[in-house]
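Trainee: Compute the structure for the input listed below.
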Amino acid sequence: MRVYRDLTEITVPVPSTQHSAPKLQRAVTIGVFDGVHIGHRVLIGRLISEARQQGLTATVITFANHPQSVLNPPSPPLLTTVEERLELLSELGVDETVVLPFTLELSRLTAEQFCREILVGKLACKLLVVGDDFALGYRREGTVARLKELGAQLGFEVIVVSPVTSEGMRVSSSEIRQLLLQGEVERACELLGRSYRIVGNVVKGVGRGRKLGFPTINLKVEPEKLLPRFGVYAGKVSVAQSDKTNFTLRTLRPAQHSFDAAAYIGQRPTFGETEPVVEAYLLDFNGFVPEGTKVALELVAFIRPDQKFDSAAALVDQMSRDVQAVREKLKARA
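Mentor: Coordinates of the predicted model:
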């Protein structure tokens, strides 16, 4: 998948005469696509299908920052960082992704300006695929109905994809965030269509886990990444085989470098700390994971909430029970 991070990088075929229009060659969809959940996948699947049938390039426009960071800050924590999003879009078969910074200037473009200058002028768009509640342009005046009018004027078709629902509710990134913050990981994963994944580099910890008999790897996580409800989780850890490993769906399937894990996400209240940490105890693993190694933690199930213990001994006793609970949970799902 080709990635553009600036509109100036994109080339449009030059018209054959001064008065002819550019060749329209792209099928486009637009959105944050945070999480690339099952609803997003249906829409993007339609984009790719239509593009293949019509001989177009399947192109996604997404944003380097959440629009809410400009329009109504603060922005919500992200289910997927930009790089994770790009990996998932590539896995789905998207041909190109344009990553735009969402700025005040961009938000003030009218729907007509956006369609004329960017969709047609920069991207040579022939087909726009959107959800039924999609809108763009200043104050969201570019509704589906308005976009169809503009498409008729500017030479592109608009296809509207119906929403995906689950248990009577529309699947959305905001709903998945809420589920994760409540510790409902298994339900969140159903809506994502995969396990919730936290990717980071291994950093040096204080060594407390090793002293307690449960050596852990500590992950440095991007600050914008959503951390779910604090507590203990059953999970899987995949260790990168090289610096260039991308943790796509393909590379996370069972492999030599994948391990069952008891994961902890929280503030370690027993030791009076307040900074959230993400760490994992790899089950039946006696090796060493060097600092700087890229690691992906997949959360499978919530075991228990974070809590403060009266002593380190009480914590160790609970950790032993946690590990057993993790083993049972993962065995049941095997």
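
Trainee: hey, let's count contacts and neighbours off CA atoms from now on
Mentor: Fine.

Trainee: Leaving out sequence neighbours, find the closest residue to the spatially most central residue of the chain.
Mentor: Nearest residue to the geometric centre of the chain (Cα atoms, centre = their mean): residue 80, 2.3 Å. In space, and not counting its chain neighbours, residue 80 is closest to residue 35: 5.2 Å by Cα to Cα, 6 or more residues apart in numbering.

Trainee: Which element, helix or strand, includes the one you found?
Mentor: Taking DSSP states H and E as the definition, one finds residue 35 inside no helix or strand.

Trainee: what about the residue nearest to the centre of the chain, distance to residue 74?
Mentor: Taking Cα to Cα, to the nearest Å as the measure, residue 80 falls 17 Å from residue 74.

Trainee: What lies in contact with the helix ranked longest in the chain?
Mentor: In the chain, with assignment by DSSP state H, the single longest helix is helix 312-333. Residues outside helix 312-333 that contact it (Cα atoms under 8 Å, 6 or more residues apart in numbering) are 212-213, 232-235, 260-262, 270, 300-301, 303, 309.

Trainee: Please give the number of neighbouring residues around the residue nearest to residue 298 when sequence neighbours are not counted.
Mentor: Nearest residue to residue 298 in three dimensions, chain neighbours excluded: residue 197, at 4.5 Å (Cα to Cα, 6+ apart). Residue 197 is flanked by 20 other residues according to other Cα atoms under 10 Å.

Trainee: Is residue 197 within a helix or a strand, and which one?
Mentor: strand 196-203.

Trainee: Please generate a structure for the following sequence too, so the two can be compared:
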Amino acid sequence: MKIFRNVQSLKKIKKKIVLTTGVFDGLHIGHQHLIKKVVKIAKKIKGVSVVLTFDTHPERFFNKKNKIKLIKDFEAKIKRLKILKVDSVLLEKFNRIKNLSAVDFIKKYILSNMNLYCFVTGRDFVFGKNKSGNISLLRKLSKKLKFKLLVVPDIKINNKRVSSTLIRKYLKQGKIKLVEKMLGRQYSITGKVVKGGHIGFKYPTANIKLKYEEIPADGVWAVRVLYKGKNYLGAANIGVAPTLKGEKKPLLEVYIYNFHRNIYGKKIRVVFLEKIREERKFKNYQQLIKRVDKDIKLIQKKYSNA
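Mentor: This is a model prediction of the structure:
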């Protein structure tokens, strides 16, 4: 899979291009269905499948006070596009195109720089400055400018359209099984381990350094930790650690069962299995330890052989 960082580079591709564009955060089953259509059409015409996406979420430009979190980071998105057998990815900086009108986006940005055969998108696609372009305008432009347009139907679960927005909502509600259905895989976060808390050193925990990832609901979670090809059962706490010193921002702290290696500075992947309970403030440290003992026994009993 090739990665381009300048749209003009696509002029080098002489074959017909089948294109889709979007943030594709999380690459959920709706995204996967759409991208598979792109790849299938490109193969059929012996052309090239291209995904135009962005190095950051566009909403981060417009809502700077409450910046949107990402379901998956950029690196994970690129890996999944490769798995889907996309030929090329055009990674664009959103601020380069944010002021283009809808018509200019199609005519000057896309058609002037590539041999477009077919544009594939979902029914809610909007484009151009202030989201002024929609599917109706895109249909008119496709007829006028002689390129094919395929609008892919929504994928629904429980009569609700699968979307990144809904997945974020379910993450915050702790509805991890619905998240899994919509992603088509287990939800996980990959991050760098930094020195974290030690509850009396009985349960040494590692903080996961987070930047843009969407953190699931506060509370205690059963997790699996993947490190260097092996996976380990663990317990994770998401919250502000109210019984101890208390934090201003939520932390992701993980206790890994039967694990005694120094992994500070290393990347690990945390897979969320189930929310065990809410985070709570205990009267004292001893009560906290007693409850943590109970949580760990519960997780071990349920997931040790899973």
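
Trainee: What would you report as the TM-score here?
Mentor: Here the TM-score for the pair of chains, by TM-score structural alignment, normalised by the length of the second structure, is 0.92; 304 aligned residues with a Cα RMSD of 1.9 Å.

Trainee: What's the match for the residue nearest to residue 298 of the first structure in the second structure?
Mentor: Superposed on the second structure with TM-score structural alignment, residue 197 of the first structure falls opposite residue 188.

Trainee: So its match is in contact with residue 270, correct?
Mentor: Yes: applying Cα atoms under 8 Å, one finds residue 188 of the second structure in contact with residue 270, separated by 5.3 Å.

Trainee: Which residues are in contact with residue 164 of the second structure?
Mentor: Counting by Cα under 8 Å, 6+ apart, residue 164 of the second structure has contacts 25-26, 28, 71.

Trainee: Please enumerate the strands of the stretch 51-200 of the second structure.
Mentor: Using DSSP state E, counting those that start in this stretch, the strands of the stretch 51-200 of the second structure run over residues 88-92, 116-122, 148-152, 156-157, 160-161, 188-199.

Trainee: To what extent does the second one diverge from the first structure after superposition?
Mentor: So that's strand 116-122 of the second structure. For strand 116-122 of the second structure, the mean deviation from the first structure after alignment is 0.9 Å (mean Cα distance after the TM-score superposition for the first structure).

Trainee: Find the residue closest to the counterpart of residue 130 of the first structure in the second structure in space, skipping its chain neighbours.
Mentor: Under the alignment by TM-score structural alignment, residue 130 of the first structure pairs with residue 121 in the second structure. Distances taken as Cα to Cα, 6+ apart place residue 151 nearest to residue 121 of the second structure, at 5.2 Å, with adjacent residues excluded.

Trainee: For the counterpart of the one you found in the first structure, give me its contacts.
Mentor: Aligning on TM-score structural alignment places residue 151 of the second structure opposite residue 160 in the first structure. Neighbouring residues of residue 160 of the first structure by Cα under 8 Å, 6+ apart: 129-132, 144.

Trainee: one more time with 10 Å, if that's ok
Mentor: Neighbour list for residue 160 of the first structure: 43, 46, 128-134, 144, 148 [criterion: Cα atoms under 10 Å, 6 or more residues apart in numbering].

Trainee: okay if I get these as CSV plus neighbour count and distance to residue 180 of the first structure?
Mentor: Shown next, in CSV, are these (neighbours: other Cα atoms under 10 Å; distance: Cα to Cα, whole Å):
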residue, neighbour count, distance to residue 180 of the first structure
43, 21, 23
46, 19, 28
128, 21, 32
129, 22, 29
130, 23, 26
131, 19, 24
132, 14, 26
133, 11, 24
134, 16, 25
144, 19, 31
148, 18, 37
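
Trainee: In CSV: the residues you listed, plus distance to residue 28 of the first structure.
Mentor: Output for the contacts of residue 160 of the first structure, formatted as CSV (distance: Cα to Cα, whole Å):
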residue, distance to residue 28 of the first structure
43, 11
46, 11
128, 5
129, 6
130, 9
131, 12
132, 15
133, 16
134, 13
144, 14
148, 14
